[in-house]
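**Student:** Give me the fold of what follows.
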Amino acid sequence: MTRRRQRSVIILAAGYSRRMRRFKPLLTLGGRTVLERVVSLYRSAGVTDIRVVTGFRSQTIRSALTSLPVAVVHNPAHDEGMFASVLAGINTLASDVSSFFVHPVDIPLVRPHTLAMLMDAFDRLPSPVAYPVFDDKRGHPPLIDGALKEAILSHGGNGGLGALLRRFDATALDVQVADEGVLLDADTPDDFQRLETRLATSDRLTEDECRVLMEKVRKLPGPLIHHCHRVACVATALARAVNDRGGALDVHLVQSAARVHDVARTEINHAAAGAHLLHAMGFPAMAALIAIHMDIRPSQDSPLDEAQIVYLADKLVAGTTLVSLKQRFDAKLKKYGHDPKASAEIDQRQRAALTIQSKVEQLSGQTIGQLLNTAGIIRRQP
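**Tutor:** Purely as a prediction, here's the structure:
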């Protein structure tokens, strides 16, 4: 049996939910209960040994889980706090478990890709504990080496699990992730409302997640990050101008895809590599735009869509400088025009960009220069 198959998760769902004033595990979030979301998260990530620790309203939770392949562990000492539930869960783990997650049920928006990154990092660099880190803040869930079971079970409980794990900070593994869900819990009704708002746009990265992906996860050079930021500003302005005249473009999708369109710029065939990464992260709509930001085949009669907007915006920005399409492609031909194949590719890309530019100008009622000037993009620094 591989180490990956010996992984477990302990989901903590024993509390009273006093600050929420409603029972958190069974609150409905996007058509599913919070508990179902957390269980589904681990099944999606390939973790099959799932243990749910109950306490308050134990029978209600047990009934809600009858159709799911999980083990229910009742903690009769749940009044003693969360650490008692941690101990109850650990006491049921197999003796040969290689590692295990500990996941409070009220943190339901962690993504499967985040768990995959933790498991991959743990396998490459074995550590006592691996944490997901978003924007330099540790979040949940930690992935804990099975060898720490005895240390946790013998811990007196002072300061909870966090205090025990801090003993191993010198050798702990911090895994940078572009997933703010690792920090989003639901202690209060206001917290839960924020989760609902985030879930509504969870099919694309937030601005902060885009920044963290580029700067801290991928660690890309500053000029490339600034270029993507500039392209996102231009793409957003184009999309909004079209929508102001009756268009129905998804501005948020345009902005997020443009913000990370060069996320794999240092790799061969970076458009395909970037699309593959975003698809693996769980963002197929963003991946589709990134996949064709270098080459696209629009016709004058085809509807203007988000992918065309991102493509055009990328061609209007050289580095962080706004340029006309003529300037952009004249420079390309001067550099690569001696190669017939490269020259043909440049010509095709220019024709595509001109087609899209014509559509934007017709739909917005403005030239590209007027549009960007109205939006303040020409004067704005990256």
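**Student:** okay, CA-based contacts and neighbour counts for the rest of this
**Tutor:** Fine.
**Student:** Could you list the residues in contact with stretch 132-143?
**Tutor:** Applying C-alpha atoms under 8 Å, 6 or more residues apart in numbering, the contact partners of stretch 132-143 are 99-104, 107, 114, 118-119, 129-131, 174-180, 182-183, 212, 216.
**Student:** let me redo that: stretch 104-124
**Tutor:** Residues from elsewhere that reach stretch 104-124 (C-alpha under 8 Å, 6+ apart): 4, 11-13, 24-25, 34-35, 37-38, 41-42, 44-45, 130-132, 140-141, 143, 173, 175, 177, 179-187, 195, 199, 280-282.
**Student:** Now do the same contact list for the nearest residue to Leu148 once chain neighbours are set aside.
**Tutor:** Using C-alpha to C-alpha, 6 or more residues apart in numbering and skipping the chain neighbours, the partner closest in space to Leu148 is Pro128 (7.1 Å). Neighbouring residues of Pro128 by C-alpha under 8 Å, 6+ apart: Ile144, Asp145, Ala147, Leu148, Phe168, Thr171, Ala172, Leu173.
**Student:** Compute the distance between the third one and Val129, please.
**Tutor:** Right, the one you point to is Ala147. 10 Å (C-alpha to C-alpha, to the nearest Å).
**Student:** The fourth one now?
**Tutor:** Between Leu148 and Val129 the distance is 9 Å, computed by C-alpha to C-alpha.
**Student:** Tell me which of these two has more neighbours.
**Tutor:** Set Leu148 next to Val129 and count neighbours by other C-alpha atoms under 10 Å: Val129 wins out with 24 against 15.
**Student:** Not counting its neighbours along the chain, what's nearest that one?
**Tutor:** Ile144 (4.4 Å).
**Student:** What is the neighbour count of that neighbour?
**Tutor:** By other C-alpha under 10 Å, 24 other residues sit near Ile144.
**Student:** Another sequence for comparison is provided below:
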Amino acid sequence: MKNVGLIILAAGKASRMGKPKQLLTYQGSSLISHAVKIAINSTCKPVVVVLGAYKKEIKPQIDKFPVQIVENPYWETGMSSSIRAGIVAIKESNPKLDAVIIALADQPLISETVFNRLIQSYQETGNIIIASTYDDIVGVPALFSNILFSELINIEGDKGAKALMGKYKDEVLTIEVAEAAIDIDTQDDYDKLFIGS
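**Tutor:** Okay, the predicted model is just below:
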């Protein structure tokens, strides 16, 4: 059995929303609490949450959960700095990890089943990147083998891990994850979440 950790990125300012989207209510709790509960229910161990812009407001929401909270003081430089903070922290506390999954706090339809499917595909194939695909997009949640940890630490800007997916496109295995198409960037996105639910 492979040891796979999970990093939830929740450091952004949510400038398009105009308020901390991590604290929006979904199924009776905040988006960040919901994301953490899903992560804990998966087979991923450990779970690391990277905070930044609204750390003081968000931290009390997840203090009670068995997760490692990491603060990214450089969150304004883009998503790559949060990935770096998460990878550095998870490597230090768990040096024998085989891989990590990078996930976002604002994809509320993602379930633990999605994370477990990523891990199962990794165990069956050994591909160094297992990514979600939806609407002709290849993205997160995505699993990265530990042989890519040093490269994840060195990516820069707001591209996130997409640059690595491009660099190793021949070694990326994708699985269809329609739920990943829903991410909450604007008030309109949030309103649509409840249509028909």
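**Student:** Now the TM-score, please.
**Tutor:** After superposition, the two chains reach a TM-score (TM-score structural alignment, normalised by the length of structure 2) of 0.91; 194 aligned residues with a C-alpha RMSD of 1.7 Å.
**Student:** sorry, back to before: roughly how far does the residue nearest to Val129 of structure 1 sit from Pro128 of structure 1?
**Tutor:** According to C-alpha to C-alpha, Ile144 of structure 1 and Pro128 of structure 1 sit 6 Å apart.
**Student:** if I read this right, Thr33 of structure 1 contacts Val39, doesn't it?
**Tutor:** No - with contacts counted by C-alpha atoms under 8 Å, Thr33 of structure 1 stays clear of Val39, the gap being 10.0 Å.
**Student:** which of these two has more neighbours?
**Tutor:** Val39 (24 against 17).
**Student:** Which other helices and strands does the helix or strand hosting that one contact?
**Tutor:** Using DSSP states H and E, Val39 of structure 1 falls within helix 34-44. In this structure, helix 34-44 of structure 1 makes packing contacts with strand 8-13, helix 112-124, judged by 3 or more C-alpha pairs under 8 Å, 6 or more residues apart in numbering; DSSP states H and E.
**Student:** what's the angle from the helix or strand that comes right after the last one to helix 112-124?
**Tutor:** So the one you mean is helix 112-124 of structure 1. Sequence order places strand 129-134 as the next helix or strand after helix 112-124 of structure 1, per DSSP H and E. What separates the directions of strand 129-134 of structure 1 and helix 112-124 is an angle of 140 degrees, with axes from the mean of the first three to the mean of the last three C-alpha atoms, to 10 degrees.
**Student:** Tell me the gap between the helix or strand just after strand 129-134 of structure 1 and the middle of its chain.
**Tutor:** Tracing the chain C-terminally past strand 129-134 of structure 1 and defining elements by DSSP H and E, one meets strand 137-138 next. Strand 137-138 of structure 1 sits 15 Å away from the centroid of its parent chain (C-alpha atoms, centre = their mean, to the nearest Å).
**Student:** how big is the offset of strand 137-138 of structure 1 relative to structure 2?
**Tutor:** Its aligned residues in structure 2 lie a mean 3.1 Å from strand 137-138 of structure 1 after superposition (mean C-alpha distance after the TM-score superposition for structure 1).
**Student:** Mean deviation, the next helix or strand after that strand versus structure 2?
**Tutor:** From strand 137-138 of structure 1 onward toward the C-terminus, using DSSP H and E, the following helix or strand is strand 143-145. Its aligned residues in structure 2 lie a mean 0.8 Å from strand 143-145 of structure 1 after superposition (mean C-alpha distance after the TM-score superposition for structure 1).
**Student:** okay, strand 143-145 of structure 1 sits on what stretch of structure 2?
**Tutor:** Against structure 2, the aligned range for strand 143-145 of structure 1 is residues 143-145 (TM-score structural alignment).
**Student:** Now, of the contacts of stretch 132-143 of structure 1, which are buried?
**Tutor:** By neighbour count, with 16 or more other C-alpha atoms under 10 Å, the contacts of stretch 132-143 of structure 1 hold 99-104, 107, 114, 118-119, 129-131, 174-180, 182-183, 212, 216 as buried.
**Student:** need the helices for structure 2, in chain order.
**Tutor:** 31-41, 55-62, 79-93, 112-125, 149-154, 162-167, 187-193 (DSSP state H).
**Student:** So which of those is nearest Val70 of structure 2?
**Tutor:** Nearest to Val70 of structure 2 among those is helix 79-93 (6.8 Å), distances taken as C-alpha to C-alpha.
**Student:** Show me what Ala14 of structure 2 lines up with in structure 1.
**Tutor:** Alignment note: Ala14 of structure 2 maps to Ser17 in structure 1; criterion TM-score structural alignment.
**Student:** okay but that match is in contact with Leu27, surely?
**Tutor:** No - contact criterion C-alpha under 8 Å: Ser17 of structure 1 and Leu27 do not qualify, at 10.8 Å.
**Student:** tell me the contacts of the residue positioned nearest the centre of structure 2?
**Tutor:** Residue closest to the average C-alpha location in structure 2 (C-alpha atoms, centre = their mean): Ala103, at 1.3 Å. Under the criterion of C-alpha under 8 Å, 6+ apart, the neighbours of Ala103 of structure 2 are Leu6, Ile7, Ile8, Leu9, Val140, Pro141, Ala142.
**Student:** My guess is the first one contacts Asn94. True?
**Tutor:** No - with the criterion set as C-alpha under 8 Å, Leu6 of structure 2 and Asn94 do not qualify as a contacting pair; they are 11.6 Å apart.
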